[in-house]
Each structure stands twice: as structure tokens, then as C-alpha cells.
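A.B. asks: One predicted model, sequence on top.
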Amino acid sequence: MDVTGTYTFAAPPQRVWDLMMDPAAIASCIPGCERLDPDGVDRYQAAITIGMAAITGRYEGTVSIAEKIDGQSYRLLAEGQGRPGFVKGDVRITLRADVTESGDANTIVDVAGTVQVGGTIARLGQRLIGSAARMMQDRFFDCMRSKIDT
């Protein structure tokens, strides 16, 4: 399943980049995240509880950042397994500057990648999984935006 999105932050790219690289901020904004523990450079052990329709499950796995171009882009790789099945994601995050007509610095964050699911959770159907994934992604970026404002 393809995952895409574009999010605007009312802050300059370096400030958004710093936030996107902050494990504590990331963990607090991932819906259902129970832990995100460092496990090397740009690698984390994670536990996340996700509920969709009648299936709620806890996933444990890894999250890593690869192909990092400081202040511009990175690749986010995630794998998790749990009772409901497995989840595997490969997403490119790109930041680009945008200046408003009033001269304020904004940052556009583009998200593009794929997510695979298997097991019981996959039987829910791609449509439900796709809308749940989009909702989680939107909640994550809304939360990250709120951290820029504080």
C-alpha cells in the first residue's frame, strides 16, 4: 500500500528537522507508542499498540533512519510483529523551504513510501488499513506541528 502526504510547518526547515530527529518528540507523537528506545545510531526498538476495527494489537520491532541528508531528507524504515500479524514500512521524508508572501519561513514536509501488512490485520482489507494508516500519519504530523508552536 502506498503512503503519501504533504504537511506544512510554520517554522524554518532546520527547526523542523531538529524536531523530526528528536526521539522523545517522535515517541510522544506516534499514536499508540509505548516505547522508542535507542539501539545504535539512528536505530530504535519500538513497541506500539494499534487498534483497527475489532482488531487491537501490540507490535514490537525496529525503526531506523537511513540515507540521511542533514536538514533535507531521510528514509524511515520500520518493521514490527505482533499477534495480529506484521507491519513493514519504507518511507522517504523530504523537507523543503517555503517562504510566505509576508516573508515568514515555512517548511513543507513530503512523505512518500510503502507499507506492507500481513496476518489477521491484512484480512481487514486494504481500504480500512489505508484509511487507518492515513489517520495515524495525520495525527503524528498534527502532534509534531503542535510541538513547533510551543
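C.D. replies: Yes, it's here. Residues are numbered from 1 along each chain as shown.

A.B. asks: from here on, contacts and neighbour counts on C-alpha atoms
C.D. replies: Will do.

A.B. asks: Against residue 21, how distant is residue 110?
C.D. replies: Distance of residue 110 to residue 21, given as Cα to Cα, to the nearest Å: 15 Å.

A.B. asks: Can you spell out which helices and strands pack onto the lengthiest helix in the chain?
C.D. replies: For the chain, the helix that runs over the most residues, judged by DSSP state H, is helix 126-149. When contacts are defined as 3 or more Cα pairs under 8 Å, 6 or more residues apart in numbering; DSSP states H and E, helix 126-149 sits against strand 2-9, helix 13-20, helix 23-29.

A.B. asks: give me the number of residues near residue 107?
C.D. replies: 22 (other Cα atoms under 10 Å).

A.B. asks: same question, residue 150
C.D. replies: Counted with other Cα under 10 Å, residue 150 comes out at 5.

A.B. asks: For it, give me its contacts.
C.D. replies: Under the criterion of Cα atoms under 8 Å, 6 or more residues apart in numbering, residue 150 has no neighbours.

A.B. asks: how near is it to residue 48?
C.D. replies: The gap separating residue 150 from residue 48 is 25 Å, by Cα to Cα.

A.B. asks: Against that first model, consider the following:
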Amino acid sequence: MIVDGEHTFPGPRQTVWDLLQDPEVLAKAMPGARKLHLTGDGVYEGVIRIGVGPVTAAEWSLKVELKDRVEPASYTMLVDSKGALGFTRGSATVNLDESAGGTTMRYHADLSIGGKVAGVGQRLLDQVAKMLTRQGLDALNKELEARLAAGTGGGAK
């Protein structure tokens, strides 16, 4: 499954980069996230709970690794999640470019989904992926706006 698009954040590129490295912010931005911890250099592990269509919500272990980081411009994200109902594996590229409206993020993910959750059908999975992506971007926007309003744009790494 391919998930790609772009989104413009109303803030400086370095601040957006810092948000995308902060496990507390990432946990807020990941729908269904129960916890997310930094366990190594660019490695995050946690638990998420997501249901898709007739497949009821279940907990999934999650590992996200950020590779090929070029601060504050780009990185590759490797994702591996698994639970009783299936798995998701794949990679995504994220590019941050300065733009007139702030910072434009361009992303492209190629994910493989297997197990019972894959049985709900590609169309439903595509719709859910788009919805979860939009929810995550909205959560990142809210966190960015809160930090800019508080004058703490530098954020934690």
C-alpha cells in the first residue's frame, strides 16, 4: 500500500524537525498510540491500538527507526508493527522544505499489511490510512502552534 502526500506546517523547518524527533509529540500524533519511547538513536518502540472495519481494535507492538537523517531536511522511517491480528512493515521518506507558508513536508510510504487485518480489503485500508495520516498531521499542527504560542519553538529532541 502506498501512502503519499504533502502538508504545510505554519512554522520554521527546524521546529518542525524537532517535533518529528520528539517521542512525546509522536505519541500524540499517532492515532491509537498507548505509549512511545526513545530506545536508541532514532529508534522508538511502543504500543498502539487500532481497529479497521470489522476487525476490532487490538494492541500492536510498534518499532519505528529513523535512518539517513539529514537535519533539518529529510529522513527515512522504517516501521514494523505486529499483533494478534496481523502486521505492518514498510518504509517512508520524509522531506521538509522551507516554503512561503512555513515548512512543507512531503512524504511517501510503501507499507505491507498482512494477517487478518489485511482481509478487510485494500479500499478500506487505503481510506483508514488516509484518515490516520490526516489525524496525525492535525495533531502535529496543534502541537506546533502550541509551542510557537508559548515561545518554545526549539522543542526537545
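C.D. replies: Looks like it arrived, so ask away. In this text the structure is predicted, and so the values were computed from the model without any measurement.

A.B. asks: Need the TM-score from the superposition.
C.D. replies: The TM-score (TM-score structural alignment, normalised by the length of structure 1) is 0.93; 145 aligned residues with a Cα RMSD of 1.0 Å.

A.B. asks: Taking the centroid of structure 2, which residue is nearest it?
C.D. replies: residue 30 (5.9 Å; Cα atoms, centre = their mean).

A.B. asks: Verify the contact between that residue and residue 137 for me.
C.D. replies: No - in this structure, residue 30 of structure 2 is not within contact of residue 137 by Cα atoms under 8 Å, at 9.0 Å.

A.B. asks: what residue of structure 1 takes the place of residue 129 of structure 2?
C.D. replies: Using TM-score structural alignment as the criterion, residue 129 of structure 2 maps onto residue 133 of structure 1.

A.B. asks: If you could redo that for residue 45 of structure 2, that was the one I meant.
C.D. replies: In structure 1, residue 45 of structure 2 lands on residue 45 (TM-score structural alignment).

A.B. asks: Looks like that match contacts residue 33 (just checking).
C.D. replies: No - with contact defined as Cα under 8 Å, residue 45 of structure 1 does not reach residue 33; the gap is 11.1 Å.

A.B. asks: for the helices and strands packed on helix 126-149 of structure 1, which one sits closest to residue 114 of structure 1?
C.D. replies: Residue 114 of structure 1 lies closest, by Cα to Cα, to one member of those: strand 2-9, at 4.5 Å.

A.B. asks: Relative to structure 2, what is the average displacement of the closest one?
C.D. replies: Compared with structure 2 after the fit, strand 2-9 of structure 1 shows a mean deviation of 0.7 Å (mean Cα distance after the TM-score superposition for structure 1).

A.B. asks: Show me what that strand is packed against.
C.D. replies: In terms of contacts (3+ Cα pairs under 8 Å, 6+ apart), strand 2-9 of structure 1 is packed against strand 105-118, helix 126-149.

A.B. asks: Just to confirm, what's the three-state secondary structure of residue 95 of structure 1?
C.D. replies: strand (DSSP: H, G, I helix; E, B strand; the rest coil).

A.B. asks: residues touching it, list them.
C.D. replies: 13, 17, 71-73, 107-110.

A.B. asks: Can you classify the nearest residue to residue 46 of structure 1 once chain neighbours are set aside as helix, strand or coil?
C.D. replies: The shortest distance from residue 46 of structure 1 to any non-neighbouring residue, by Cα to Cα, 6 or more residues apart in numbering, is to residue 36 (4.5 Å). Going by three-state DSSP, the secondary structure assigned to residue 36 of structure 1 is strand.
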